[in-house]
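Enquirer: have a look; sequence and predicted model below, questions after that.
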Amino acid sequence: MSPCPRPDLISRYAAGDVGLDDAAGWAVEAHLESCASCRALLVDAVDPPTQDLLDRVARTVAAGIAVGPAPVRRRPWRRTGVLGRSLPWLAVAAGLMLAAVGFEKVYPDLPSLVLLVAPVAPLLPVAAAWSRRTDPAWELLVSTPRNGLGLLLRRTLTVLAVVLPVLAAAGWGTGHSPALWLLPCLAFTAGSLALGALVGVDRAAVGLAAAWAAGVIVPSISVGHLPAVLGAGSWPGWAAVTGALTAAVSLRAAGIRRPGGHRS
C-alpha cells in the first residue's frame, strides 16, 4: 500500500481545491480505496452541508436496498415469441378458412372458397413473423450471426405448424383432395421466401396475397367456377412449382439478412 498522503492534501481533495493537480488527486483517490484511516480523515474534512447530503443519500440508498424493487406484474396474456406476434394474423387466417368452409356449405354452387383461399392463408402470418414492425427484438436480432435463412425457415415452419392443421380440417370438412390445398399453400409460402430475398419477405407475402386475390379469387367468384390452376389435374404443376421455388430459396439465402430486409 502506498504511504498515506498528508492530512492537508486530503483536506484540499475533500474541498475540491482547483489548485490540486490531477496527478495528486488521482494518487489520493487510489490510496483512499485501500486505507480506512484516510477515508475517516476524508469524512472529517468534508464540510457539514456536503456531509449532510452524503448522509441523506446513504440513508436513501440503504432504504431502497432493504425494501427492494416492486415485483413485476406479469400478464399471462402478454404476447411473446413468433406465435404471439403473429397471433392476430393467424386468427385472420383461421377465420378466413372457417368462413370459406361455411360459404361452401351454404352456397354449394359457388366455386370452392376453401381451394381459393388455401394458397394464401399462411402468407399474412409469415409476413408478420418476419417484419421489423412486429418484432420488438429486431435491433438485437440483426446483430446476431444467425439472422438469415435458418431463422426465417424456423419462423415460417412455426406459422405453418398452426395454419396447416386448420387447412387440413377445412379440406377434410369439404371433401377436397389434400394435394389441391396443400401444394398451392406450400408453393405460395416458398414463393414469398424466394421473392423476399429481393423485396423483403413481408412485402413479398403481402404482394402475392393481393395479386392472388385480385387475379384469381375475385374473377373465379365472378364467373362462378374454379380456374384451371386449381383443377383436379393441377397438382403435378403445383408440385413442380413448389420444388423450383424451394430451390430458389436456397439459392437466394444470402439475400435474406434480417426481418423486413432484402438484398444487402
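Expert: Good, I have the coordinates.

Enquirer: please count neighbours and contacts with C-alpha atoms only from this point.
Expert: Will do.

Enquirer: please, which helix or strand holds Ala24?
Expert: helix 22-32 (DSSP states H and E).

Enquirer: helices or strands next to that helix in the packing?
Expert: Applying 3 or more C-alpha pairs under 8 Å, 6 or more residues apart in numbering; DSSP states H and E, one finds that helix 22-32 makes contact with helix 7-15.

Enquirer: in the helix it packs on, which residues are buried?
Expert: Going by neighbour count (16 or more other C-alpha atoms under 10 Å), the buried part of helix 7-15 is 9-14.

Enquirer: just checking, what packs against the strand or helix carrying Trp181?
Expert: Counting by DSSP H and E, the element that carries Trp181 is helix 178-199. Packing partners of helix 178-199 (3+ C-alpha pairs under 8 Å, 6+ apart): helix 113-117, helix 123-129, helix 149-174, helix 201-212, helix 235-251.

Enquirer: take this one as well and set it beside the first:
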Amino acid sequence: MTVDDETRAIIERAAAGIAAGMATGPGPARRRRFRPTGLTLPRLAAAALLMLVAVALEQSFKSLPSLVLLVAPIAPLLPVAAAWSRRTDPAWELIATAPRFGLGLLLRRTLTALAAVIPLLALAGWVTGHAPALWLLPCLAFTAAALALGGLTGVDRAAGGLALGWAALVVAPSIAAARLPALLTASAWPAWAAVTTVLFAVALLRARHRSVVPR
C-alpha cells in the first residue's frame, strides 16, 4: 500500500504533535500514600475521646478498675476498621484494581491507624501510671485478630465483633466486680505476646493465599 505525500505529511504532523504533547505534558503521577478518609478521621477522634474519658474516669473514681487498660485493646479497632472497608473508603473501587492492592496496602493502612492511636494510648498510660506492655500488647493482639478474621468477614465486621465481645465479656464484668481481670495484669504479658505473634502470622498467611478485598 502506497502513501501519497499529502497523507504522509498529515501523519508526520500528528506524530510531531503527539510527541510534543508528551514532552510538555505532566510527568508520571506520584505514588500517593494512604491518608485518612472522611470517615476515618471521625473514628480517630472517637478513639481519642474514648481514651480521654477513660483517663478522666480512672483519675476520678479510684474504686473502679483501670478503664485505660480495659479500653486499650479495642481503641485501635475503630480507625483500623475504617481504614479497610468499602463502606468507609470512597475510592475503594479504584484501589481494588491497583497492582499493589492486597497485603501491602492492608499493612500500610493498619500501620497508619496504629501510628495515630498508639501515641494516645502511650499518653493515657503515662498519665495513669501503667507499664507500656499492659496496654500495648492487648492493643496489638486485637489489631492482629481483626486482620486475621478480616479475610472471612471483612476487617470492619471483625473489628466490630471483637469490640462488642470484649466490652460484654470483659469490660462490663470487670466494672461490675470492681476488679481488673487477670489477663490485664503483668503475669499475662507472655500470653499476650504469644497470642499477638500467632495472630499476626495467621493474618499474613491468610492475606498471602487469598485476595484481601474490603467487604
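Expert: Nice, thanks for sending it over. Quantities reported herein were computed from a predicted structural model and do not represent experimental measurements.

Enquirer: which helices and strands sit right next to the next helix or strand after the helix holding Ala24 of the first structure?
Expert: Note on helix 22-32 of the first structure: by DSSP H and E, the next helix or strand toward the C-terminus is helix 36-45. If you count contacts as 3+ C-alpha pairs under 8 Å, 6+ apart, helix 36-45 of the first structure packs onto helix 7-15.

Enquirer: quick one: the helix it packs on to helix 36-45, angle?
Expert: With axes from the mean of the first three to the mean of the last three C-alpha atoms, to 10 degrees as the basis, helix 7-15 of the first structure and helix 36-45 are set at 60 degrees to each other.

Enquirer: in the second structure, point out the residues matching helix 7-15 of the first structure.
Expert: Alignment of helix 7-15 of the first structure against the second structure: no match, by TM-score structural alignment.

Enquirer: ok, stretch 176-186 of the first structure next?
Expert: Using TM-score structural alignment, stretch 176-186 of the first structure pairs with 130-140 in the second structure.

Enquirer: tell me the buried residues in that stretch?
Expert: Neighbour counts over stretch 130-140 of the second structure (16+ other C-alpha under 10 Å) mark 133-140 as buried.

Enquirer: tell me the one among these nearest to Val202 of the second structure.
Expert: Among those, Leu140 lies closest to Val202 of the second structure (C-alpha to C-alpha), at 13.8 Å.

Enquirer: doesn't Val195 make contact with that closest one?
Expert: No - taking contacts as C-alpha atoms under 8 Å, Leu140 of the second structure lies outside contact range of Val195: 9.6 Å.

Enquirer: tell me, what's touching the two both at once?
Expert: Counting by C-alpha atoms under 8 Å, 6 or more residues apart in numbering, Leu140 of the second structure and Val195 have no contacts in common.

Enquirer: so the helix holding Ala24 of the first structure versus helix 7-15, what angle?
Expert: Counting by the same axes, to 10 degrees, helix 22-32 of the first structure lies at 100 degrees to helix 7-15.

Enquirer: so how far is helix 22-32 of the first structure from its chain's centroid?
Expert: Centroid displacement of helix 22-32 of the first structure relative to its chain, using C-alpha atoms, centre = their mean, to the nearest Å, is 49 Å.

Enquirer: quick check: buried residues in it?
Expert: 25, 28, 31-32.

Enquirer: for the buried residues of stretch 130-140 of the second structure, which one is nearest Val117 of the second structure?
Expert: Set against Val117 of the second structure, the nearest of these by C-alpha to C-alpha is Cys139 (9.6 Å).

Enquirer: could you check how far the closest residue in space to the closest one that isn't next to it in sequence is from Gly129 of the second structure?
Expert: Once flanking residues are discounted, Cys139 of the second structure sits nearest to Pro73: 4.0 Å by C-alpha to C-alpha, 6 or more residues apart in numbering. For Pro73 of the second structure, the distance to Gly129 of the second structure (C-alpha to C-alpha, to the nearest Å) stands at 17 Å.

Enquirer: of those two, which one has the most company?
Expert: Between Pro73 of the second structure and Gly129, counting by other C-alpha atoms under 10 Å, Pro73 is the more crowded of the two (24 against 9).

Enquirer: tell me which residues touch the more buried one, please.
Expert: Taking C-alpha under 8 Å, 6+ apart, we find Pro73 of the second structure in contact with 135-136, 138-142.

Enquirer: Ala82 of the second structure now?
Expert: Counting by C-alpha under 8 Å, 6+ apart, Ala82 of the second structure makes contact with 39-40, 43, 88-89, 156.
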